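**Q** sequence first, predicted coordinates after that:
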Amino acid sequence: MTIYLAREASKVWRKVCAETTTELPLLREKWPLLLAGIVFQYIHGLAARGVHYLHRPGPLLQDLGFMALPELGQDKNYLSECTFVFIFFSFFLWTFHPFIYHSKRFYTILIWRRVLAFLVASQVLRIITFYSTQLPGPNYHCREGSNMATLPPPNNVLEVLLINFPRGVNLGCGDLIFSSHMIFTLVFVRTYHKYGSKRFIKLLAWVMAIVQSLLIIAARKHYTVDVVVAWYAVNLVVFFVDTKLPEMPDRSNGSPLIPLSNKDKDGRPKDEKDVRLKDEFHKLLNGNHGDPTDRRQRVQMNGRHPEEDMSSMLSDATPNGT
């Protein structure tokens, strides 16, 4: 048993090393875009923290979702977060499966570059929206009478920049339209729907997205409008951004990594080098080893070419075999 585990662990390690070698050139080329997407996640959190200072609690707005769905209550409020955490980490682990599994359809670096582009575009719209109008938060800690509904003015800039992570992220108020949880959920589900291979998991992912929507409303974390707007806004954003980004290479047919540069090690463009090699090949076939620009007229001597004189001299110098 120990020998079997050691052998399997060795196979997995070799796959991880091989995939790392493949992904590193992509990381060296795409790291500025990946870093920008990750940094923007902090900017999005900072914006959500800032709008909390502007939030003013008030009576709950009339909401059809609140009328249709029973309230979970504070003791079952965790169900919504547990569902989101399951979706998030399931997608995160799936994007790294090329490092372990033999069958793979995409490169991890490229798919996260795409996902971060979807997230950033959606979050920019979200920041503009919730700063335009601040609604009274429906969550329990955002209602009237809660000491967390409104934040006191910050004592210094550092207090704002640190965004009270992670407590400030989970207990924010005012960042309502539209739901950040649904941004991540829909981006992940749409990405798996396009690049995933299991039809059952695709169906399950959409069901989980619907369940997540209902739990958010039942937990009173968002109004129904926040979830509804997220459903069509995120889908439209993903559709638009996806058409603008270059399509990722499909690895399911075993094709090698696409070239990252059109130059060889010597700095010469590959197209130019290919043309040069073809010219040299044709020269060898035609017996012309000289410079193709050297097309001097051959001088005839006594009506014959020098090559003919040379061949006749060699034939005369050869003794007869009789």
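**A** Perfect, thanks for sending it. Residues are numbered from 1 along each chain as shown.
**Q** from now on I want contacts and neighbour counts done on CA atoms only, so please keep to that.
**A** Fine.
**Q** which SSE is residue 12 in?
**A** helix 2-54 (DSSP states H and E).
**Q** which strands or helices does that helix pack on?
**A** If you count contacts as 3 or more C-alpha pairs under 8 Å, 6 or more residues apart in numbering; DSSP states H and E, helix 2-54 packs onto helix 108-132, helix 157-161, helix 167-170.
**Q** in the helix or strand following that helix, what counts as buried?
**A** Downstream of helix 2-54, the first helix or strand assigned by DSSP H and E is helix 64-68. Residues 65-66 are the ones in helix 64-68 that count as buried (16 or more other C-alpha atoms under 10 Å).
**Q** included below, for side-by-side comparison, is a second structure:
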Amino acid sequence: MDEIAFIKITMYLAREATKLWRKIATETALEVQILLEKWHLLLLGLIFQYIHGLAARGVHYLHRPGPVLQDLGFMILPELGRERSYISETVFTVIFLSFLLWTFHPFIFHSKRFYTVLIWRRVLAFLVASQMLRIVTFYSTQLPGPNYHCREGSELATLPPPDSVWEVLLINFPRGVNYGCGDLIFSSHMIFTLVFVRVYHIWLW
């Protein structure tokens, strides 16, 4: 009896694996066809992510630390503290990876509501528009950074003049991304989070 049950389970798993593979192959063929038509805009969106990082790196050279400005948000919700600063990055990483995986679920599940290439095309379009506004704001209005590494007395608060153009172009990734200063007014993390949550809400419901 156990052998018969094992054979049935094996046959069932084999059938489902075949269906899943067929589904993945079909979706991949469709997505590749769309990608060949839309790759120009996707590439431009990805290139602008680097430009945005380059702009944030550039404004760090202009940053001058000063007293932490009063902020209603900090009054209502106290700071996490230096020892728990990782919580913010952890939450953002979970949101980012969850959204990334969700956009690829049509390759596996049958409840298809969008094409992955097209949804990332729209996401990148919104990110680029928001980041363009962000670049304008943090170059036109420079404020002292409230983060611990941006405050007075921190070695990371200001950057010495670059030794070469490559030092600027390479944006000191990933350290330069995690320890940037001066790119304030509205948060890059918040841009990504709001765009991801809004897209998820629209396409899920």
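**A** Received it, and whenever you're ready, just let me know what you need. Remember, predicted model here, so these are calculated numbers, not experimental data.
**Q** TM between them?
**A** Comparison of the two superposed chains (TM-score structural alignment, normalised by the length of the second structure) gives a TM-score of 0.92, and 197 aligned residues with a C-alpha RMSD of 1.3 Å.
**Q** rewinding a little: just want the angle from the helix holding residue 12 of the first structure to helix 108-132.
**A** Counting by axes from the mean of the first three to the mean of the last three C-alpha atoms, to 10 degrees, helix 2-54 of the first structure points 20 degrees away from the direction of helix 108-132.
**Q** contacts only, for the corresponding residue of the second structure for residue 100 of the first structure.
**A** For residue 100 of the first structure, the aligned residue in the second structure is residue 108 (criterion: TM-score structural alignment). Counting by C-alpha atoms under 8 Å, 6 or more residues apart in numbering, residue 108 of the second structure makes contact with 20, 23-24.
**Q** again, but for residue 162 of the second structure
**A** residue 168 are the contacts of residue 162 of the second structure under C-alpha under 8 Å, 6+ apart.
**Q** go on, residue 56 of the first structure?
**A** The contact partners of residue 56 of the first structure, by C-alpha under 8 Å, 6+ apart, come to 134-136, 149-150.
**Q** just those residues: which are in strands?
**A** Nothing among the contacts of residue 56 of the first structure maps onto strands, per DSSP state E.
**Q** select from the residues you listed the one having the most neighbours.
**A** residue 149 (25 neighbours; other C-alpha atoms under 10 Å).
**Q** which residue is the nearest non-sequential neighbour of the aligned partner of it in the second structure?
**A** Residue pairing (TM-score structural alignment): residue 149 of the first structure is matched to residue 157 of the second structure. Distances taken as C-alpha to C-alpha, 6 or more residues apart in numbering place residue 150 nearest to residue 157 of the second structure, at 4.1 Å, with adjacent residues excluded.
**Q** right, and the one you found touches residue 159 too?
**A** No. Residue 150 of the second structure is not in contact with residue 159 according to C-alpha atoms under 8 Å; the separation is 10.6 Å.
**Q** isn't residue 103 of the second structure up against residue 118?
**A** No. Using C-alpha under 8 Å, residue 103 of the second structure is not in contact with residue 118; the gap is 10.1 Å.
**Q** quickly list what's touching both of those two.
**A** Joint contacts of residue 103 of the second structure and residue 118 (C-alpha under 8 Å, 6+ apart) do not exist.
**Q** walking through the stretch 201-322 of the first structure, point out its strands one by one.
**A** With DSSP state E, counting those that start in this stretch as the criterion, the stretch 201-322 of the first structure has no strands.
**Q** how about the helices in it?
**A** 224-244, 270-286, 306-317 (DSSP state H, counting those that start in this stretch).
**Q** many thanks, have a good one.
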